[in-house]
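*Asks:* Prediction below, plus the sequence it came from.
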Amino acid sequence: MSALAGQIEALLIASSKPVSVEALAELLPDADIAAALGELSRYWQGRGMSLVEESVGVSLLPSKTAAKALSQVGGGNGRRLTEAAVETLCFIALNQPVTVKEIEIARGVKLFKGVVDALMDAGFVRASMRKTDSGRAVTYVTTDLLLEHFGLSSVADFPTPDELEDMMLQQPEI
């Protein structure tokens, strides 16, 4: 691995957030950042880490297989979402931006305020803009943390409702 790729690797490991290509270019002027990122990506391919390029920047994260093993080592210390929270999160992800009223209509039940609060506390959802019609209700959208948690690079990577229906039909019944 080249010295430049090694420097970028160290910056990515030391950073708690994705690092933008622009920031890398400022830190390492006159360097071919794209070539170094390509080299770094090839180096980590098939190993326990992977170079993830997102709209907000570049991260060095555990690969999907390593992440699965890491989750088993953790012993379940992570946050658990209720079934209502998971349903709400799925609806927001697929239909964003949405209001609480739209979620309630889609789910057919009144939404407990704590559900959206729990999703916001987890960092998966944030309040967005207000609707311009009837009462100026707050809308909710998913965050980059949700994308990162599920290994997605953009909202476009979420399955469509038709794809979800096909997946549900393929699941064996318990």
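*Replies:* Yes, it's here. Since we're looking at a predicted model, the values are computed, not measured.

*Asks:* rest of the way, CA atoms for contacts and neighbours
*Replies:* OK.

*Asks:* mind checking how far the spatially most central residue of the chain is from residue 157?
*Replies:* What sits nearest the mean C-alpha location of the chain, by Cα atoms, centre = their mean, is residue 147, with 1.3 Å. Separation of residue 147 from residue 157 (Cα to Cα, to the nearest Å): 9 Å.

*Asks:* if I've got this straight, residue 129 is in a strand?
*Replies:* Yes: Residue 129: assigned to a strand according to DSSP: H, G, I helix; E, B strand; the rest coil.

*Asks:* give me the number of residues near the residue lying closest to residue 57 once chain neighbours are set aside?
*Replies:* By the measure of Cα to Cα, 6 or more residues apart in numbering, the closest residue to residue 57 outside its immediate chain neighbours is residue 20, 3.8 Å from it. Residues near residue 20, counting by other Cα atoms under 10 Å, number 16.

*Asks:* And here is the other one:
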Amino acid sequence: MSEEEPDTASVEAATPDAIDRALEATLFAAEEPLTVERLAAHLGGMETGRVREALRRLAEHYSTRGVHLVERARRWHFQTAPDLAHLLRREQEQVRRLSRAATEVLAIVAYHEPVSRAEIESIRGVQTSAGTLDVLMEAGWIRLAGRREVPGRPVIYATTPEFLDHFGLESRRDLPGLDELRAAGLLDPVDEAFEEAMEALGAAEEGEGDTGDESA
């Protein structure tokens, strides 16, 4: 890229079509998802509001195409349309198959993050091996999120943008219930254990909330 100063007047005078084309080219060539701020800087310091408007236009334009423009964890990128994903699958999907313990841990982190290993074990009711957490981090679905400010300062875990991308979510606020996942067709065979783990987790939480006297 050129190191020359951007032509501010040219940036301000750019038409919506020119902005759309510039963003489209930038996102297509990008090696990783980009935030609105990085895109604005790449386009010569353009106002983020204009970039957001252009991204919305592009997302709508691509909504019926073979690739979609999506936002995941405040970062934008192109991805294959969900209904065409099966055309691009390869045998390496096997590396993402998780044990029941791993799917239970993933479910707990997703719906309770950030959580420590001790908190995960408290919810599951059994010990969690470090290997289980390592598998989820190697898969790119959870990450170290700092330390809890309590005695011992235990490490805490949270989900990653890759986790959101796999389940088609823009943020954790969009985590769906099981019925929504099933209706949207987002539960492929790899995710069946995750579904079962979520059902088990929900049942466990209901049990914790039941403080009534059964003998009454």
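*Replies:* Perfect, I can see it now. Computed from a predicted structure; not experimentally measured.

*Asks:* quick one: what's aligned to the residue nearest to the centre of the first structure in the second structure?
*Replies:* In the second structure, residue 147 of the first structure lines up with residue 164, judged by TM-score structural alignment.

*Asks:* What of residue 11 of the first structure?
*Replies:* In the second structure, residue 11 of the first structure lands on residue 26 (TM-score structural alignment).

*Asks:* in the first structure, which spans are helices?
*Replies:* Along the first structure, the segments classed as helices by DSSP state H run 3-14, 21-27, 33-44, 64-73, 83-95, 100-107, 113-122, 144-149, 161-170.

*Asks:* In the second structure, point out the residues matching stretch 109-123 of the first structure.
*Replies:* Going by TM-score structural alignment: stretch 109-123 of the first structure matches residues 126-140.

*Asks:* what sits against the residue nearest to the centre of the first structure?
*Replies:* 153-155 (Cα atoms under 8 Å, 6 or more residues apart in numbering).

*Asks:* Next: residue 57 of the second structure.
*Replies:* With contact set as Cα under 8 Å, 6+ apart, residue 57 of the second structure has these partners: residue 20.

*Asks:* run the last query once more with 6 Å
*Replies:* Residues counted as contacts of residue 57 of the second structure (Cα atoms under 6 Å, 6 or more residues apart in numbering): none.

*Asks:* Aligned to it, what sits in the first structure?
*Replies:* Using TM-score structural alignment, residue 57 of the second structure pairs with residue 39 in the first structure.

*Asks:* just residue 74 of the second structure next, same as before
*Replies:* Using TM-score structural alignment, the partner of residue 74 of the second structure in the first structure is residue 56.

*Asks:* Tell me, how many residues neighbour that match?
*Replies:* 13.

*Asks:* distance of it from residue 75 of the first structure?
*Replies:* In this view, residue 56 of the first structure and residue 75 of the first structure are 31 Å apart by Cα to Cα.

*Asks:* Which residues are in contact with the residue lying closest to residue 153 of the second structure once chain neighbours are set aside?
*Replies:* Spatial nearest neighbour of residue 153 of the second structure, excluding adjacent residues (Cα to Cα, 6+ apart): residue 147 at 5.4 Å. Neighbour list for residue 147 of the second structure: 153-156 [criterion: Cα under 6 Å, 6+ apart].
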